[in-house]
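Peer 1: A predicted structure for the sequence below; I have some questions about it.
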Amino acid sequence: MAIDYQKTAKDLVKELGGDGNISNVTHCATRLRFILKDESIVDKEKVAKIKGVITTVQAGGQFQVVIGNHVTDAYKYVMELVTVDDSTSEGTGNKKAGVVSRIIDVISAIFAPFLYTLAACGILQGILGVLVALNAIDTTGGTYRILNFISWTAFTFLPVLIAVTAAKKFKVDTFISLVIACALVCPDYIAMVNAGETVKFLGIKVQLLSYTSSVIPIILAIWIASYVQRFFEKYLPIVIRNLFTPMFTIAIMVPLTLLAFGPIGNTIGGAIGGIYNTLYNLSPIVAGFVVGGIWEILVIFGVHWGITPVTVGNYANLGYDTFTGLQSAAVFSQAGATLGVFLKTKNKEMKGVSASAAITGLFGITEPAIYGVNLRLKKPMICGCIAGAIGGAIGGAFHTVSWSYNMPGIATLPAYFKAGHTTQFIGLLISILVSFVLGAVLTMIVGFEDEPTDDFENLEGNTAIEENNEPTIEFAVPVAGEVFPISKVKDQAFASEAMGKGVGIIPANGEVHAPFDGKIVALYPSGHLVGMSDGKGAEILIHIGVDTVNLNGKGFSIKVKQGDVVKKGDLLIDFDNELLKKEGYDNTVMYIITDTSKNIEVLEGKKEAVKDIAFLTV
């Protein structure tokens, strides 16, 4: 059944404290990232149970809601319900976050919106590489040349893409940011770089560097531009502000970037990439073991974005990236562990969830596999990490690399192939195959604590008899007391049988028991209402008292959780019968069969809970 993400959005906004508590909302490949004014008022368990939500994560000053592949659908509907106040969009959460968390927050906000576009260009490069190796396309022809420059466009003008998202993050005018970025990749500036001539600005020598495919320089430039823009917006007279604020910001920031922030940014980016590449070169096998083992753990905490500048910088500086090659093992190992759950579990719901999550994982989206299955069952997560470490070590031994930006998965395998580097590609295939198979096998061997089955076939205690070849089901009394027809209760919604057919019970005590073996399918937080299903089509509601919702749970004690499978006679709810009467509430218990097509025979009189029958259905 398809999930209604419009309803998911409404439920999310409500549970997160409403529009007034939501300062900002962004999204990445699989997560909605909320900045909340007060996270303490949010019930994480309630949010995680919303249909369409896989799980929640609190990291980097953000309340992250994992949705999966349909995150853009949910984001669209959320944005229809909230008003983001740019002046307070950082929220209190970010102020409490540490420096590392803030940096990761900035990186995720900047890169997440265009990662799929960047990956698409990378896949196109990979496909062209395969076609060239197979002599299936003429590299001198127009078709190849056009597709080739298309595949490189996103990387060539990467500073321009970053400028758009950085402008939003740092609250800079988008078009000012675009002009600053375009200046760094302007043909005239590129011609200066290629010519190698000496260029001075106000007598200061400019270090002519290429900023195509660069990352850090433009981020620094837009960050500083945010202060420059605000300065002129504050001090320029309003009559000239709209014209001269952009002029002064651009005229100051482009030269300043070329003189200072560009070279500094390139140095920082080179240093970060250099540290990882140095460690990798010391032992590719150890690097593969570590990356393959911990990558998905980084994903859990949402800090995996910290590696993005390294991988992008490697493509720009080296023409390839080793980290993505090692990361692939971690992705496929978790998909394999999820397959192991599918093959071993007896729980029908878990079987369905794990099947779909394993397939999604093979295409590079591992959040459903991690949060929906492996982390939920614990041991499969550990098995996946072990398999990923072994697969990563194999990948390191073969020096596997990715030749263009991508997110590891079956669809992106062409990005790992390049003519003349067949051994590396074969090594990648071996590493991901070992990771996938080992993840599944380890999970099946080690096992896990299977969740209680939702299969009602083994439940006993529901009495069914045959009369004239028609099934007749006896429904036991959930509350001891005087039973009478529902038409006589003092709540019109129930008396009219609009809610279903049933009986009213004047309770002799405050104990509500399960009238049959089944599953709790509805449970109101105040404890005044509970619903059950027998798994064979029969569903009932038990409503305690008239208008008792107004007590907000006072006098009620809930003994079960929604989703619990219970036995006939199990205690579901305790309520203070005398308190209800003292507070002036009618304490009648409404006991309803929600299927209005059922024919029932009411069995009136004094009844004992569970021991006697309230009504028969035919």
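Peer 2: Now that the structure is in, tell me what you want to look at.
Peer 1: alpha carbons only for contacts and neighbour counts from here, please
Peer 2: Fine.
Peer 1: centroid residue for this structure?
Peer 2: For the chain, residue 66 is the residue whose C-alpha lies nearest the centre (C-alpha atoms, centre = their mean; 1.6 Å).
Peer 1: and for the helix or strand harbouring residue 65, what's in contact with it?
Peer 2: Residue 65 belongs to strand 62-66 when assigned by DSSP states H and E. By C-alpha atoms under 8 Å, 6 or more residues apart in numbering, the surrounding residues in contact with strand 62-66 are 30-36, 39, 48, 53-58, 93-94, 367.
Peer 1: let's bring in a second model and compare:
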Amino acid sequence: MSKNFAAISQSIVDAIGGAQNVAAVTHCMTRLRFVLNDESVVDAATLKAITGVMGVVRNEKQCQVIIGNNVSQAYAEVLKLLPEGFSASDDSAAPSKNKITLKRIGSGILDALIGTMSPLIPAIIGGSMVKLLAMILDMTGVFDKGASTLVILNTIGDGAFFFLPVMVAASAAVKFKTNMSLAIAIAGILVHPAFIDLMAKAAQGQKVEFIGISVTAVKYTYTVIPALCMTWLLSYIEKWVDRITPVVTKNFLKPMLIMLIAAPIAIMLIGPLGIWIGTGISAVVYTVHSYLGWLSVAIMGAAWPLLVMTGMHRVFTPTIIQTIAETGKEGMVMPSEIGANLSLGGSSLAVAWRTKNPELRQTALAAAASAIVAGISEPALYGVALRLKRPLIACLISGFICGGVAGLGGLASHSMASPGLFTSVQFFDPSNPMSIVWVVGVMVLAVVISFFTTLLLGFEDIPVETVAPKNTAPESTASAAFAVSQSAVK
């Protein structure tokens, strides 16, 4: 892949209609996510043909451009092309005159969830891996049980989870374009020690009221949905209060009214409702798991690449985070990713082995390394599997088999880092030494099955473009063209 990100970014911005067509832009681990003013002016064919672009996903006014692991460098160059003072936030919730439909509502909810959670993933992964490190140090006896070093490490790792509502509120405030400090302050109420103690008493049966209204006992630490819903509502409360407060009192009366209106609504209505929604989603996912067992992991392993293609995989992020925070592990979605990620890596290795195209070979090798070593599968998905089609079928087959094996082995993740070679330690269970054997077996199986299945199914190789030398005779030029056409046929 070309390293000239300035040129790549310029080509991308031109293909999506120029800088004036960009309403907002952000990025996740592998994608540039544009919100456009006019989706119809996008030159999709040109965009997909840009060297360095691995794929394009379009949804409503969003245009997601898959770059790969170096997306942050392309993002930095894109920002240089946008007008000075441009807000680099993802705001796909721009006003729209289109009719409200179930599809648009679903798309809006999904976008809000992804746009809010994506910026928090590094902190969550970092925290979970630190907790995992503390667990390993405790298991190996490097430190005594209850040693202060272990306590501090666990506290460092737990910070992102315990204060997750505050982090979600800050991220959602950017997404919904509302006051971040007010969003953080209201979310902070939910994790305040005095409020936590009050909720604990309410859970034990003690009556808790606010101005005569009963308050539902809810534990907000480690949760996502309540703070997300609360901040969305705050964005409307802030606009309404701004309209009714006199100009001379805005400095003190406006924030005071917002706090007095939003905080009680969050505590008595939005918070409990958000908890019920989050609990309901988790219940559905893990009820399916309890009934189908290993088969549910197998199905998820086969479906995972398709979910990533549509962006639907992020729907599971809050459920995974909350499950790990509450139980210490997650045993359905994360284990299915082992086979899915490494299958894409193994399939890419097979493409690199078989292809005659040097550029495709380099892309496939880089994508394979990303998927197998780091667990970042999108370069392999968009740069190889989806591009050649049959390798994707091989990955779905391998993902199903390896997901089933992971389910039979009872594998569960103690972190939510993308499963790969370096992060496979998250599946090691101190109480079950055989978990090491199972996870290593699943990884080897995923690479081997996808590799040979890809070779068995075959794929249509991308022909190498041959340019004739300038001083070539007409006969030689014709021969070279004939050779190229024959190579394409083969």
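Peer 2: Now that the structure is in, tell me what you want to look at. What you see is a predicted model, and the numbers here were worked out from it, not measured in a lab.
Peer 1: which bit of structure 2 covers the strand holding residue 65 of structure 1?
Peer 2: Counting by TM-score structural alignment, strand 62-66 of structure 1 falls onto residues 62-66 of structure 2.
Peer 1: just give me the mean distance for the matching stretch relative to structure 1.
Peer 2: Following the fit onto structure 1, the mean deviation recorded for stretch 62-66 of structure 2 is 0.7 Å by mean C-alpha distance after the TM-score superposition for structure 1.
Peer 1: what are the boundaries of the strands in the stretch 351-500 of structure 1?
Peer 2: Applying DSSP state E, counting those that start in this stretch to the stretch 351-500 of structure 1 gives strands spanning 463-467, 470-476, 481-485.
Peer 1: adding mean neighbour count, write those out as JSON lines.
Peer 2: Output for the strands of the stretch 351-500 of structure 1, formatted as JSON lines (neighbours: other C-alpha atoms under 10 Å):
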{"stretch": "strand 463-467", "mean neighbour count": "11"}
{"stretch": "strand 470-476", "mean neighbour count": "17"}
{"stretch": "strand 481-485", "mean neighbour count": "21"}
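Peer 1: helices of the stretch 301-450 of structure 1, residue ranges please.
Peer 2: 308-317, 322-344, 348-362, 367-369, 375-377, 379-397, 422-446 (DSSP state H, counting those that start in this stretch).
Peer 1: so for residue 99 of structure 1, which of these sits nearest?
Peer 2: helix 308-317 (16.8 Å; C-alpha to C-alpha).
Peer 1: got the angle for that closest one vs helix 322-344?
Peer 2: Orientation check (axes from the mean of the first three to the mean of the last three C-alpha atoms, to 10 degrees): helix 308-317 of structure 1 against helix 322-344 gives 130 degrees.
Peer 1: picking that back up, cross the contacts of strand 62-66 of structure 1 against strands and list the overlap.
Peer 2: 31-36, 55-58 (DSSP state E).
Peer 1: show the buried residues in those residues.
Peer 2: 31-36, 55-58 (16 or more other C-alpha atoms under 10 Å).
Peer 1: out of the residues you listed, which comes closest to residue 234 of structure 1?
Peer 2: Residue 234 of structure 1 lies nearest to residue 35 out of those, by C-alpha to C-alpha, at 26.9 Å.
Peer 1: thought residue 61 was touching the closest one, still the case?
Peer 2: Yes - under the criterion of C-alpha atoms under 8 Å, residue 35 of structure 1 makes contact with residue 61 at 7.0 Å.
Peer 1: overlap in contacts, these two.
Peer 2: By C-alpha under 8 Å, 6+ apart, the residues touching both residue 35 of structure 1 and residue 61 are 92-94.
Peer 1: and the residues you listed as JSON lines, adding distance to residue 408 of structure 1 and neighbour count?
Peer 2: Output for those, formatted as JSON lines (distance: C-alpha to C-alpha, whole Å; neighbours: other C-alpha atoms under 10 Å):
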{"residue": "92", "distance to residue 408 of structure 1": "35", "neighbour count": "17"}
{"residue": "93", "distance to residue 408 of structure 1": "31", "neighbour count": "20"}
{"residue": "94", "distance to residue 408 of structure 1": "30", "neighbour count": "20"}
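Peer 1: can you put the buried ones among the ones in strands among the contacts of strand 62-66 of structure 1 in CSV and add distance to residue 234 of structure 1?
Peer 2: Below are those laid out as CSV (distance: C-alpha to C-alpha, whole Å):
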residue, distance to residue 234 of structure 1
31, 36
32, 34
33, 31
34, 30
35, 27
36, 28
55, 43
56, 40
57, 38
58, 36
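Peer 1: which one is the residue nearest to the centre of structure 1 nearest to, not counting chain neighbours?
Peer 2: Distance criterion C-alpha to C-alpha, 6 or more residues apart in numbering; nearest residue to residue 66 of structure 1, sequence neighbours excluded, is residue 31 at 4.4 Å.
Peer 1: what sits against the one you found?
Peer 2: Neighbours of residue 31 of structure 1 in contact, by C-alpha under 8 Å, 6+ apart: 64-68, 71.
Peer 1: could I get those residues as a markdown table with distance to residue 328 of structure 1?
Peer 2: Below are the contacts of residue 31 of structure 1 laid out as a markdown table (distance: C-alpha to C-alpha, whole Å):
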| residue | distance to residue 328 of structure 1 |
| --- | --- |
| 64 | 24 |
| 65 | 24 |
| 66 | 21 |
| 67 | 22 |
| 68 | 19 |
| 71 | 23 |
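Peer 1: let me know the closest of these to residue 362 of structure 1.
Peer 2: residue 68 (13.6 Å).
Peer 1: returning to what we had before: to residue 557 of structure 1, which of the strands of the stretch 351-500 of structure 1 lies closest?
Peer 2: The nearest among these, by C-alpha to C-alpha, is strand 481-485 at 19.6 Å.
Peer 1: residue range for the closest one in structure 2?
Peer 2: The aligned range for strand 481-485 of structure 1 is empty, by TM-score structural alignment.
Peer 1: so the strand holding residue 65 of structure 1 versus strand 55-59, what angle?
Peer 2: 160 degrees.
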